[in-house]
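K.L.:
would you be able to build a 3D model of this:
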Amino acid sequence: MYLGIDVGTSAVKALLIDENSVTLAEADAPLRVSSPKPFWSEQNPTDWWDATLRAIDDLHRQNPSAIAATRAIGLSGQMHGATLLGADDKPLRPAILWNDGRATRECAELDAVLPDLGQRAGVATMSGMTAPKLIWLQKHEPDVFAKIKTILLPKDYIRFCLSGDKATEMSDAAGTLWLDEQSRSWNQSAIEACGLSRDQLPHLVEGSDVTGTLRATLADRWDMRDDVIIAGGGGDAATGGIGVGAVSHGDGFISLGTSSQIFVASDKYRPKPEELLHSFAHAIPDHWFQMAVLLNGASCLKWAADLLGEADISALLNQVEAQHDAPSDILFLPYLNGERTPHNNPHARGVFFGLGSDTDRETMVQAVLEGVGFALRDAKSRLHKAGTRCDLPGVIGGGARSRYWIQMIADILGKPLARYEGATKGPAFGAARLTRLALTKEPVADVCVKPAIEEVIEPDLTRHDAYQPRFAKFQRIYAALSDEFTPD
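P.N.:
Here you go, the predicted structure:
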């Protein structure tokens, strides 16, 4: 049995699979995000650990015999989070998350010192990355900065809690700006530019390597064997790719989770920072990927449902679909948490345009869904400029539950999309696959197989044509407002 743990933004998910990749049990433990100031986004690392314990306790209750037979644990998690430990190995402050926008000035300072950083790190310098956050901390919280013994990423804090090991792997390290993607090693000049030393960063491994074994106290808690290994794992994008078999050149998917991504696997390192793409090391050796990253995805739908007081999102979507006969009369910019591809603007915010006295809630929700689709199309154009394409991407993540939304996105893109069996398993499933690779040393192709295609959703070309002028207006509205998003 193999256990995958994904430290997400909204929840920790734990999933248990058997030798045939059949899911035996799964559990979620919710998390909250704190925003103590505008454009800030933080979580307490101890909340991640508490949620992890609750999730695995739940698995133990569901299937104690399967937990007892577990041989290995794999980790996935939200990327970029600056988790700072002091001399006592306890967090010094809340972790600064991937969608935090406070370090904009520090990005410019880092670029001035290291003008070639984008080519080595695989991405333009962005405030959500880990490195500029540390420069911000050095300036604004010098007492905290001076006490930093170790910097970990979210999933790697859970690794430390599980086994006592301080390690990370290539795909998550890629999001720090401190990794030299081509050589898959720490970039000493980037580390020093942030006022740090190499010994403050964790040991680097591949995602399919073993980093340690489960603490005896935890093995006793869950009635596990005493030799359960912990695998390197991966950042959530990479483990999502492992889970759907996106490991060969050209394999790809669209993720509709809290954020959104368009992910395409690559056989070489192909940096395109000028297109605001992420060209990162994959979670398996000698593989890379390119990715258009959007900071907003299914979180926009949840935001709209919460705002409308609608607890049943499925029912809300059914109501919207029932009256959908044309593109919405209003437009929605879905930048509730800023945006990366194609704008690199952490200060961008959501906008409804065209509201009237006759606008109803279904029209507004349809506009939210379309806005995410337009943002995906906008981001996809940057992949195409880089020469990167994927013939039939699958759709994964929580948003993949809605066939209606996937059809809408296919219509907006004008391209077919695939619905996979088990598409909502997500990164935790990929983490479980990585831990199997770490334990058994099987060939990647034998373990990271693609799931069966449940359905290929073809675009409605009449609707695609109808979306063209709406998409053009969507782009014009952002261009007109982009300067207005800058804080006073």
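
K.L.:
from now on I want contacts and neighbour counts done on CA atoms only, so please keep to that.
P.N.:
OK.

K.L.:
other residues contacting the longest helix out of those in the chain?
P.N.:
If you go by DSSP state H, the chain has its longest helix at helix 361-385. Outside helix 361-385, the residues that touch it by C-alpha atoms under 8 Å, 6 or more residues apart in numbering are 260-262, 275-277, 291-294, 296-297, 300-301, 304, 308, 316, 319-320, 323-324, 328-334, 341-342, 389, 405, 408-409, 412-413, 471, 474.

K.L.:
which helices and strands does whichever strand or helix holds Asp111 pack with?
P.N.:
In this structure, Asp111 sits in helix 104-113 according to DSSP states H and E. Contacting helix 104-113 under the criterion 3 or more C-alpha pairs under 8 Å, 6 or more residues apart in numbering; DSSP states H and E are the following elements: helix 130-140.

K.L.:
quick check: angle from the helix it packs on to helix 104-113?
P.N.:
110 degrees (axes from the mean of the first three to the mean of the last three C-alpha atoms, to 10 degrees).

K.L.:
ok, and what's touching helix 130-140?
P.N.:
80-82, 96, 98, 102-104, 106-107, 110, 126-127, 144-146, 175-178, 191, 194-195.

K.L.:
would you mind measuring from Arg184 to Ala283?
P.N.:
11 Å (C-alpha to C-alpha, to the nearest Å).

K.L.:
which of those two has more residues huddled nearby?
P.N.:
Neighbours were counted for Arg184 and for Ala283 using other C-alpha atoms under 10 Å; Ala283 has more, 32 against 21.

K.L.:
tell me what the helix or strand just after the longest helix of the chain is packed against?
P.N.:
Using DSSP H and E, the helix or strand that follows helix 361-385 in sequence is strand 394-396. The contact analysis (3+ C-alpha pairs under 8 Å, 6+ apart) places strand 394-396 against strand 252-256, strand 417-420.

K.L.:
and these: which comes nearest Ile396?
P.N.:
Among those, the nearest to Ile396 by C-alpha to C-alpha is strand 252-256 (4.9 Å).

K.L.:
could you check the angle that closest one makes with helix 361-385?
P.N.:
Using the same axes, to 10 degrees: strand 252-256 against helix 361-385 is 150 degrees.

K.L.:
now the second one, please; I'll put the structures next to each other:
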Amino acid sequence: MFIGLDLGTSGLKGVLIDGGQAIRAEATAPLDVSRPHDGWSEQDPGSWLRAADRVMRELGSQADLSGVRGIGLSGHMHGATLLDAGHHVLRPCILWNDTRSHREAAELDADPRFREVTGNIVFPGFTAPKLAWVRNNEPEVFARTALVLLPKDYLRLWLTGDAVAEMSDAAGTSWLDTGRRDWDDGLLAATHLTRENMPRLVEGSEVSGVLRDDLAGQWHLPKGVVVAGGGGDNAASAVGVGVVKAGEAFVSLGTSGVLFAASDAYQPDAASAVHTFCHALPKTWHQMGVILAATDALNWFGRVVERKPAQLTAELGELQAPGRTLFLPYLGGERTPHNDAAVRGSFLHLDHATDRASMTRAVLEGVTHAFRDSFDALIGTGTRIERLIAVGGGSRSDYWVKAIATSLGMPIQIPAAGDYGGAFGAARLGMMAATGAGAEVATAPQIARSIEPDMNLAPAFAEAHARYRDAYAALKGRA
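P.N.:
The predicted structure follows:
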């Protein structure tokens, strides 16, 4: 049996799968995010360890863990977890959706080496500019920083005692030579760091270490359980839904929104703000467009009107043509295609007829238009998308998925009942590491149904998307 642990922004999830990849147990522990200032987003790394212990004990209460052979890890990317020489945490982790380092990001991005080597823009959410911000604003913390880890890799350090990262997550730091799959000494030096400050690198399907004996005893696991390299949350999710070959893609409606396409070659186009990263499997890469607020936008609106998101979407009925009201879902800035940390969300064209349902539709449509932006950017780089699967909590809304299918002009497949997200993909990577299996493990899930685009509404969605792009341009023009 194999365990996958997925460290998400709002919770840590664990799944237990057997040799046939059937889920035998699952558990979740919630996590909190601190936002002490505008644009800041932080988390206590100690809470990840407590959540993992809770999840492991819950899995053990549901199933016998004595046959576990491997553990895989998945987690939210880009977070800066800073440790001293004794591996003590120096400050709260600065998360992926934190935009405080936008000035530092712009300064690093002005150095042409970063785009040339990493294949990506230096976004404010990436790890390198966060370290530059710490050096500028918390010099005493920077001076004591001996090791920089990504969030899931701090969890790994606790599990195994080994400081290790893997390629898919490391590609989001702005320090990795994404084509060569290795740290770049020149980029590290640009932020006053060296390889000594970085973890060892492995592929996601490789063994990164062995579970500590004391933890194995506490959780009733056998000794010698291997811990796989794992993957960043999106790469692990791709392994979970079998998106591992060129032409395969998924759209993720989670806290953030992602349009992810697998690639069998390294083909960056940094200027498009498309992310080009290593995949969690050897000799594979992926490209993706990222929206910083997807279900996060609907959750925000739900808090404002005091309704649960499921209640809001249940009020909508069948898909309608977009109304005049627009919503720009830039609650904390935006990545693809704008690379704009300062922009903020807006409702436009509200009038006396605007009600809660029409505002809900505008929120869903705004995120849909943002996905269309990412789709156009990916296609513009030459990326092929022939099969598209929906994952994430927002994919439970047929209205939302149909809106996205209509805007993109292609069907979207819905997996059959089951969790095929980051935790499941991490468990598959744990299976690969423990057994020596390869990409053949990452099969596509059974598809329950396909949501087809409504081509009668396609022109209306295209017109609304054009107005959405014009609204962003006008907003930038007034800034």
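
K.L.:
in the stretch 201-350 of the first structure, which spans are helices?
P.N.:
With helices called from DSSP state H, counting those that start in this stretch, the stretch 201-350 of the first structure shows them at 216-221, 236-243, 298-307, 313-323.

K.L.:
hmm, who's touching the last one?
P.N.:
This points to helix 313-323 of the first structure. Identification of contacts with helix 313-323 of the first structure by C-alpha under 8 Å, 6+ apart yields Lys302, Ala305, Glu310, Glu362, Thr363, Val365, Gln366, Ser402, Tyr404.

K.L.:
and if we set it to 7 Å?
P.N.:
Outside helix 313-323 of the first structure, the residues within contact range by C-alpha atoms under 7 Å, 6 or more residues apart in numbering are Ala305, Glu362, Gln366, Tyr404.

K.L.:
what do we get in the second structure for the second one?
P.N.:
In the second structure, Glu362 of the first structure lines up with Ala357, judged by TM-score structural alignment.

K.L.:
what of the first one?
P.N.:
With TM-score structural alignment as the matching criterion, the partner of Ala305 of the first structure in the second structure is Gly302.

K.L.:
residue contacts, that match?
P.N.:
Here Gly302 of the second structure is in contact with Lys308, Pro309 (C-alpha under 7 Å, 6+ apart).

K.L.:
apply 10 Å and report the result again.
P.N.:
Going by C-alpha atoms under 10 Å, 6 or more residues apart in numbering, Gly302 of the second structure touches Asp296, Lys308, Pro309, Ala310, Gln311, Leu312, Thr360.

K.L.:
and for Arg61 of the first structure?
P.N.:
Per C-alpha under 10 Å, 6+ apart, neighbours of Arg61 of the first structure: Ala25, Ala55, Ile67, Trp222.

K.L.:
and if you look at Lys402 of the second structure?
P.N.:
By C-alpha under 10 Å, 6+ apart, Lys402 of the second structure lies in contact with 318-319, 368, 395, 408, 410-412, 450-454.

K.L.:
out of these, which end up buried?
P.N.:
Leu319, Thr368, Ser395, Leu408, Met410, Pro411, Ile412, Ser450, Ile451, Glu452, Pro453, Asp454 (16 or more other C-alpha atoms under 10 Å).

K.L.:
what would those look like in CSV with distance to Leu7 of the second structure?
P.N.:
Below are those laid out as CSV (distance: C-alpha to C-alpha, whole Å):
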residue, distance to Leu7 of the second structure
Leu319, 34
Thr368, 26
Ser395, 20
Leu408, 30
Met410, 31
Pro411, 30
Ile412, 26
Ser450, 29
Ile451, 30
Glu452, 32
Pro453, 33
Asp454, 36
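
K.L.:
closest one of these to His37 of the second structure?
P.N.:
Distances from His37 of the second structure to those, taken by C-alpha to C-alpha, are shortest for Thr368, at 28.4 Å.

K.L.:
near the equivalent of Gly241 of the first structure over in the second structure, how many other residues are there?
P.N.:
Matched across to the second structure, Gly241 of the first structure falls on Ala238, judged by TM-score structural alignment. Ala238 of the second structure: 35 surrounding residues under other C-alpha under 10 Å.

K.L.:
state the distance from Ala238 of the second structure to Val441 of the second structure.
P.N.:
For Ala238 of the second structure, the distance to Val441 of the second structure (C-alpha to C-alpha) stands at 12 Å.

K.L.:
any shared contact partners between these two?
P.N.:
Common neighbours of Ala238 of the second structure and Val441 (C-alpha under 10 Å, 6+ apart) are Gly425.

K.L.:
show me how far the longest helix of the first structure is from its chain's centre.
P.N.:
How far helix 361-385 of the first structure lies from its chain's middle: 18 Å, per C-alpha atoms, centre = their mean, to the nearest Å.

K.L.:
just to revisit the earlier point, of the contacts of helix 361-385 of the first structure, keep whichever come out buried.
P.N.:
Among the contacts of helix 361-385 of the first structure, those classed as buried by neighbour count (16+ other C-alpha under 10 Å) are 260-262, 275-277, 291-294, 296-297, 300-301, 304, 316, 320, 328, 330-334, 341-342, 389, 405, 408-409, 412-413, 471, 474.

K.L.:
among those residues, which are located in strands?
P.N.:
Secondary structure from DSSP state E places Ser260, Gln261, Ile262, Met291, Ala292, Val293, Leu294, Leu331, Phe332, Leu333 of these in strands.

K.L.:
among the contacts of Arg61 of the first structure, who's most crowded?
P.N.:
Most surrounded of the contacts of Arg61 of the first structure: other C-alpha under 10 Å gives Ile67, at 26 neighbours.

K.L.:
mean shift between the longest helix of the first structure and the second structure?
P.N.:
Superposing on the second structure places helix 361-385 of the first structure at an average distance of 0.8 Å from its equivalents, by mean C-alpha distance after the TM-score superposition for the first structure.

K.L.:
if you count neighbours, what's buried in that helix?
P.N.:
362-383.

K.L.:
if I look at Gly430 of the first structure, how far off is Asp220 of the first structure?
P.N.:
26 Å.

K.L.:
quick check: Arg144 of the second structure touching Asp84?
P.N.:
Yes - counting by C-alpha atoms under 10 Å, Arg144 of the second structure sits close enough to Asp84 to count as a contact (5.6 Å).
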